[in-house]
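Undergrad: Mind folding the following:
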Amino acid sequence: MFVLELTYTAPVERVDALLPDHVAWLDTQYAAGVFIASGRKNPRDGGMILAVGDDRARIEEIVAADPFSAQGVCAYRITEFIATKTSEELAPYRQRLPG
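TA: Okay, the predicted model is just below:
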């Protein structure tokens, strides 16, 4: 599982101009089963996305396709973690420690 932290690197007006394209990109990833939660940070200086998967390289490809990333209005920090404990609603995403 991955936590994707977006930090805006451009004025929020530039971010807002790309927002419809970013939301369409998000929708594509939700439909593909990659994203399970997302939203703005408060204060509004970026956002957070919770993504599922085992392949960091694939997550990096997905992030690179985000219009925010492609247009240089945000930087991503990708943190991988092993979700060994979840709520019952997220039980399908539970993972086991390797080895």
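Undergrad: use CA for all of it now, contacts and neighbours both
TA: OK.
Undergrad: measure the closest residue to M1 other than its chain neighbours to L6 for me?
TA: Nearest residue to M1, sequence neighbours excluded (C-alpha to C-alpha, 6 or more residues apart in numbering): V52, at 4.5 Å. In this view, V52 and L6 are 17 Å apart by C-alpha to C-alpha, to the nearest Å.
Undergrad: Between these two, which has more neighbouring residues?
TA: L6 (22 against 19; other C-alpha atoms under 10 Å).
Undergrad: Okay, buried residues for whichever strand or helix holds that one please.
TA: Counting by DSSP states H and E, the element that carries L6 is strand 2-8. Within strand 2-8, the residues that count as buried by 16 or more other C-alpha atoms under 10 Å are F2, V3, L4, E5, L6, T7, Y8.
Undergrad: For the residue nearest to M1, give me its contacts.
TA: M1, F2, G33, V34, F35, I36, Y93 (C-alpha atoms under 8 Å, 6 or more residues apart in numbering).
Undergrad: Would you do the same for the sequence below? I want to compare the two.
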Amino acid sequence: MFVLELTYTAPVEHVDALMPEHISWLDAQYAAGVFIASGRKNPRDGGVILAVGDDRAEIERIAASDPFAAHEVCAYRITEFLATKTSDALAPYRQQLPG
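TA: Below is the predicted model:
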């Protein structure tokens, strides 16, 4: 599993101008089953996305395809972790520690 942290690198007005494209991109990743949660940070200086997958290179490719990244209005920090404990609602995403 991955935590994608976005930090805005441009004025929020530039971010807002790209928001419809960003939301379409988010919707496509939700439909593909890659994203399971996302939202703005508070204070509003970026956002956070929770993504499922085992291939870091693929998650990096997906992040690079975000219109925010393509138009250089945000920087991504990607953290991989093993979700060994989850709520019951996220049980399908639970992972095992390597043997």
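Undergrad: which of the contacts of V52 of the first structure sit farthest apart?
TA: Spanning the widest gap among the contacts of V52 of the first structure are F2 and G33, at 13.2 Å by C-alpha to C-alpha.
Undergrad: ok, average deviation of whichever helix or strand comes after the strand holding L6 of the first structure from the second structure?
TA: Next in sequence after strand 2-8 of the first structure, counting helices and strands by DSSP H and E, comes helix 12-31. On superposition with the second structure, the mean distance recorded for helix 12-31 of the first structure (mean C-alpha distance after the TM-score superposition for the first structure) is 0.1 Å.
Undergrad: and the angle from the helix or strand just after helix 12-31 of the first structure to helix 12-31?
TA: The helix or strand immediately downstream of helix 12-31 of the first structure is strand 35-40, counting by DSSP H and E. Per axes from the mean of the first three to the mean of the last three C-alpha atoms, to 10 degrees, the angle that strand 35-40 of the first structure makes with helix 12-31 is 170 degrees.
Undergrad: can you give me the angle whichever helix or strand comes after strand 35-40 of the first structure makes with strand 2-8?
TA: For strand 35-40 of the first structure, the succeeding helix or strand toward the C-terminus, using DSSP H and E, is strand 46-51. If you take the same axes, to 10 degrees, strand 46-51 of the first structure sits at 160 degrees to strand 2-8.
Undergrad: now the end-to-end length of stretch 44-56 of the second structure.
TA: Terminal-residue distance, stretch 44-56 of the second structure (C-alpha to C-alpha): 26 Å.
Undergrad: got it, and stretch 88-95 of the first structure?
TA: OK, stretch 88-95 of the first structure end separation, C-alpha to C-alpha: 13 Å.
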